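Participant: from the sequence below, what's the structure:
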Amino acid sequence: MTLICELADLRRLYHRRVPKMFQGYCESGSWSQQTLAENTEDFRAIHFRQRVARDLAPRSLKTSLVGIEAQMPLALAPVGLLGMQHADGEIEAAKAAERFGVPFTLSTMSICSIEAVAEATQAPFWFQLYVQRDRDFTRKLIARAKAVECSALMVTLDLQIIGKRHADHRNGMTAPPRLTLPNLLDMARRPRWTLGMLRTRHRQFGNIQGCAAGVEDMNDLMKWTAGSFDQKLNWDDIKLFRDQWDGPLIIKGILEADDAEACVALGADAIVVSNHGGRQLDGARSSISVLPEVVAAVGDRIEVWMDGGVRSGQDIIRARALGAKAVLVGRPLVYALGALGEAGVYRMLEIFYEEAELTMAFIGHREIDSITRDDVVVR
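Facilitator: All right, here's what the predicted structure looks like:
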């Protein structure tokens, strides 16, 4: 049994077990991948102030996210194609999140459907919405999320058009993979993944195929996305979704203070400072570098979260110090899921919790909500 001490251990195992095309989907950014790199690099510029001789027991990372209790200020981000990283991937990840006590967010572009995840879990999960040109289908997606009692709706705004993702084009990424000779050889070298996929019935986009009018073949995901996502999406549309959804509304993809102000004005409950993991506009600023100015603009009128570049529990503390209520993790989720399924995701959450709790102690705090900007120095 491989000893899993840190995220890097899960990532190494992930690379051994998951086919290369899906590794490429996870690991790559857009264009030259500048923003992808800076998302993680800019965290390293944030240094902690170590404090001593403080009462450090007991300690707690517990918090609430849009009124929902969480064991730590972290949620599993919406990631498309999780069910291609591991058989029944969305179900496995949701179960791990439920056991640990943090929110799981199901992507519109999931392999397991909304209903399949709800059937396999007890705790309500969040649903992430990509707005389609087919507005009737979009309304039906929201209704389906309501029907299974999803506890929050997350609308992603930064994917009206798709970024230039060279790795996905080179790899010919499809779900399920095309049975070409290179793909067959790659899958043969990864028997654990292949056997899992042979056993499951979830191999296509469960929320879309068979549900959206005229959608039968999504093999070329890039072309389908370009043709189906709504390029005319605007704030008036978001107001309609606010009116249709009576639970917490989270808006993801915010990088500018004026857009954050617009979210406050329409009554959103939280925003996620995000550049889509460096997969959309390359050259956009890193999420962590933008975070302070967004927090300064909106104050405590709305919860401000962030994603992009979070690779440890220490990064949770860095983000909290700069004003984030919580972080979302995407790539760490994929590494953990692809490596060990539900057990891997649970272990990743344990690692992040342990790292965050220890760091909180070293900087002199017992409660996550007591961390402030004074606990870090930004180089």
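Participant: use CA for all of it now, contacts and neighbours both
Facilitator: Noted.
Participant: can you give me the strands in the chain?
Facilitator: For the chain, the strands defined by DSSP state E cover 46-48, 63-65, 68-70, 74-76, 105-106, 126-129, 152-156, 249-254, 270-273, 303-307, 326-329, 376-378.
Participant: which stretches of the stretch 1-150 of the chain form helices?
Facilitator: Listed in chain order, the helices of the stretch 1-150 of the chain (DSSP state H, counting those that start in this stretch) span 7-17, 20-27, 34-41, 82-85, 89-100, 114-120, 135-147.
Participant: between the strands of the chain, which gets nearest to Arg99?
Facilitator: Counting by CA to CA, Arg99 lies closest to strand 68-70 out of the strands of the chain; the figure is 11.3 Å.
Participant: which helices and strands does that closest one pack with?
Facilitator: Contacts defined by 3 or more CA pairs under 8 Å, 6 or more residues apart in numbering; DSSP states H and E place strand 68-70 against strand 63-65.
Participant: elements contacting the strand it packs on?
Facilitator: strand 68-70.
Participant: helices or strands up against the helix ranked longest in the chain?
Facilitator: The residue-count maximum for a helix in the chain (DSSP state H) belongs to helix 331-362. Here helix 331-362 is seen to pack against helix 7-17, helix 20-27, helix 82-85, helix 89-100, helix 313-321 when contacts are counted using 3+ CA pairs under 8 Å, 6+ apart.
Participant: could you tell me the angle between it and helix 20-27?
Facilitator: What separates the directions of helix 331-362 and helix 20-27 is an angle of 40 degrees, with axes from the mean of the first three to the mean of the last three CA atoms, to 10 degrees.
Participant: hang on, the earlier thing: pick the most buried one from the helices and strands packed on helix 331-362.
Facilitator: Mean neighbour count (mean count of other CA atoms under 10 Å) peaks for helix 82-85 among the helices and strands packed on helix 331-362, with a mean of 28.
Participant: check which helices and strands it sits against.
Facilitator: helix 89-100, helix 331-362.
Participant: now the shortest one against helix 331-362, angle please.
Facilitator: For helix 89-100 and helix 331-362, the angle between their directions (the same axes, to 10 degrees) works out to 20 degrees.
Participant: let's see this one next to it:
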Amino acid sequence: FTFVDVAEKPLPSLLRGFSAPVRLSFPYDRDQLMFLMQHDSDGFNRWDAGQQLSVQVLQELIAQHQQGQPLVMDQRLITALGTVLADEQLDQAMVAEMLSLPGEAYLAEISEVADVDAIHAAREFARQQLADGLFDSLLARYKANRELSKATPYVAESAHFARRALQNIALSYLMLSGKPEVLAATIDQFDTSDNMTERLTALAVLVNSPFTEERDKALAVFAENFKNNALVMDQWFSVQAASTQPGGLQRVQELMKHPAFSIKNPNKVRALIGAFAGQNLINFHAADGSGYRFLADLVIELNALNPQIASRQLAPLTRWRKYDSARQALMKAELERILASGKLSADVYEVVSKSLAE
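Facilitator: From the prediction side, this is the model:
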């Protein structure tokens, strides 16, 4: 097709509505991605432009960290997300999704060699920059949605889900400020919310904060209130296992001694061990290999109790080729130790032997 009377070079919005399930490569530059984030009328493409820009910014920060350079944030991402936050006509669930940066596991997956330390440092820096640059807008959105949550009873409707989603991700950014007013708002949400979504988010925000006294109090209150609800306690374990605060392995080891945890209970193993090894990259991939030794010991123990669960917990170790040479050697050594431990179930043997042979 040839289009005439076009005043300036157009910017295409391709495959609108995710109309074809394909991987599309188009050479958008960052200014174009920022424009699409701010103005595209197609929801999927607007979100996708945000993800592409976020990945490019994060990869640039990762490279800066690896080269020992000061981290410098591309302000275009902050500007674009500021426009998204200010757009009150945009569905709140969409705003929440656009504020969600690509996770560390995804950044590791798309890296040729996953540098766990650089990925974590880059993403945490980006989150802090967004929190600082958008603080007033995030606080305004949080307060407005929180007041609505307080004023209206819980209803399982999409509009309410969207409102809570934006409220909760705003709170997670706001806590990065360390401001007393945000801490007070988080505690209030934890204490007074009438639904588990808001309460668990407040708990997770506290667990990932430097406010240790308030964190410990909230964890104790939550455990006491829900000690007889096994599924809710699974969430209590997972929130702590996934925390990227230092000392992650030690926390998990202590939690394994908790009366509500049983290594014979698959849900508890998934909630605690699975969350730690699968979601907490910076702590699981500790440079000394302690996370790998811990998981290997657990798999050897689980092999005799529940071979299926044991084999599924192995997944993080089987990706050993994705990491730097030092971590590769440590992960491979633990797989070899599992293989040599004797009397492996068919499930565990298959996973370990295939991983080492590939």
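Participant: now the TM-score, please.
Facilitator: Scored against TM-score structural alignment, normalised by the length of the second structure, the superposed chains reach a TM-score of 0.30; 187 aligned residues with a CA RMSD of 6.8 Å.
Participant: circling back: of all the helices and strands packed on helix 82-85 of the first structure, which one is nearest Asp237 of the first structure?
Facilitator: Comparing these under CA to CA, the one sitting nearest is helix 89-100, at 28.1 Å.
Participant: with distance to Lys239 of the first structure added, can I get the helices and strands packed on helix 331-362 of the first structure in JSON lines?
Facilitator: What follows is those, written out as JSON lines (distance: least, CA to CA, whole Å):
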{"stretch": "helix 7-17", "distance to Lys239 of the first structure": "39"}
{"stretch": "helix 20-27", "distance to Lys239 of the first structure": "32"}
{"stretch": "helix 82-85", "distance to Lys239 of the first structure": "30"}
{"stretch": "helix 89-100", "distance to Lys239 of the first structure": "29"}
{"stretch": "helix 313-321", "distance to Lys239 of the first structure": "29"}
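Participant: minimum distance to Ser64 of the first structure: which of those has it?
Facilitator: helix 313-321 (13.5 Å).
Participant: ok, which of the strands of the first structure comes nearest Ala296 of the first structure?
Facilitator: Taking these one by one with CA to CA, strand 303-307 is closest: 10.3 Å.
Participant: what packs against that closest one?
Facilitator: strand 270-273, helix 287-298, strand 326-329.
Participant: and the contacts of the first one?
Facilitator: Contact partners of strand 270-273 of the first structure, identified using CA atoms under 8 Å, 6 or more residues apart in numbering, comprise 66, 249-255, 260, 263, 287, 290-291, 294, 302-307.
Participant: can you rerun that using 7 Å?
Facilitator: Applying CA atoms under 7 Å, 6 or more residues apart in numbering, the contact partners of strand 270-273 of the first structure are 66, 249-255, 287, 291, 302-307.
Participant: out of the residues you listed, who's nearest Val377 of the first structure?
Facilitator: The closest of the contacts of strand 270-273 of the first structure to Val377 of the first structure turns out to be Leu291 (CA to CA; 15.0 Å).
Participant: returning to what we had before: mind putting the helices and strands packed on helix 82-85 of the first structure into a markdown table with distance to Gly83 of the first structure?
Facilitator: Output for these, formatted as a markdown table (distance: least, CA to CA, whole Å):
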| stretch | distance to Gly83 of the first structure |
| --- | --- |
| helix 89-100 | 4 |
| helix 331-362 | 9 |
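Participant: so for Leu13 of the first structure, which of these sits nearest?
Facilitator: Of all those, helix 331-362 sits nearest to Leu13 of the first structure, with 5.2 Å by CA to CA.
Participant: for the closest one, buried residues please.
Facilitator: Under the neighbour-count criterion of 16 or more other CA atoms under 10 Å, helix 331-362 of the first structure has 331-362 buried.
Participant: hang on, the earlier thing: filter the contacts of strand 270-273 of the first structure to the buried ones?
Facilitator: For the contacts of strand 270-273 of the first structure, buried by 16+ other CA under 10 Å: 66, 249-255, 287, 291, 302-307.
Participant: between these, which is nearest Ile142 of the first structure?
Facilitator: Leu249 (11.6 Å).
Participant: so Phe190 of the second structure touches Ala202, yeah?
Facilitator: Yes - using CA atoms under 7 Å, Phe190 of the second structure is in contact with Ala202, at 5.2 Å.
Participant: ok so, going back, can you say which of the helices of the stretch 1-150 of the first structure is nearest to Arg320 of the first structure?
Facilitator: helix 34-41 (15.8 Å).
Participant: enumerate the positions of that closest one that are buried.
Facilitator: Buried-residue list, helix 34-41 of the first structure, by 16+ other CA under 10 Å: 34-40.
Participant: take the residues you listed and write them to JSON lines, including distance to Thr138 of the first structure.
Facilitator: Converted to JSON lines, the buried residues of helix 34-41 of the first structure look like this (distance: CA to CA, whole Å):
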{"residue": "Gln34", "distance to Thr138 of the first structure": "33"}
{"residue": "Thr35", "distance to Thr138 of the first structure": "30"}
{"residue": "Leu36", "distance to Thr138 of the first structure": "30"}
{"residue": "Ala37", "distance to Thr138 of the first structure": "33"}
{"residue": "Glu38", "distance to Thr138 of the first structure": "34"}
{"residue": "Asn39", "distance to Thr138 of the first structure": "31"}
{"residue": "Thr40", "distance to Thr138 of the first structure": "33"}
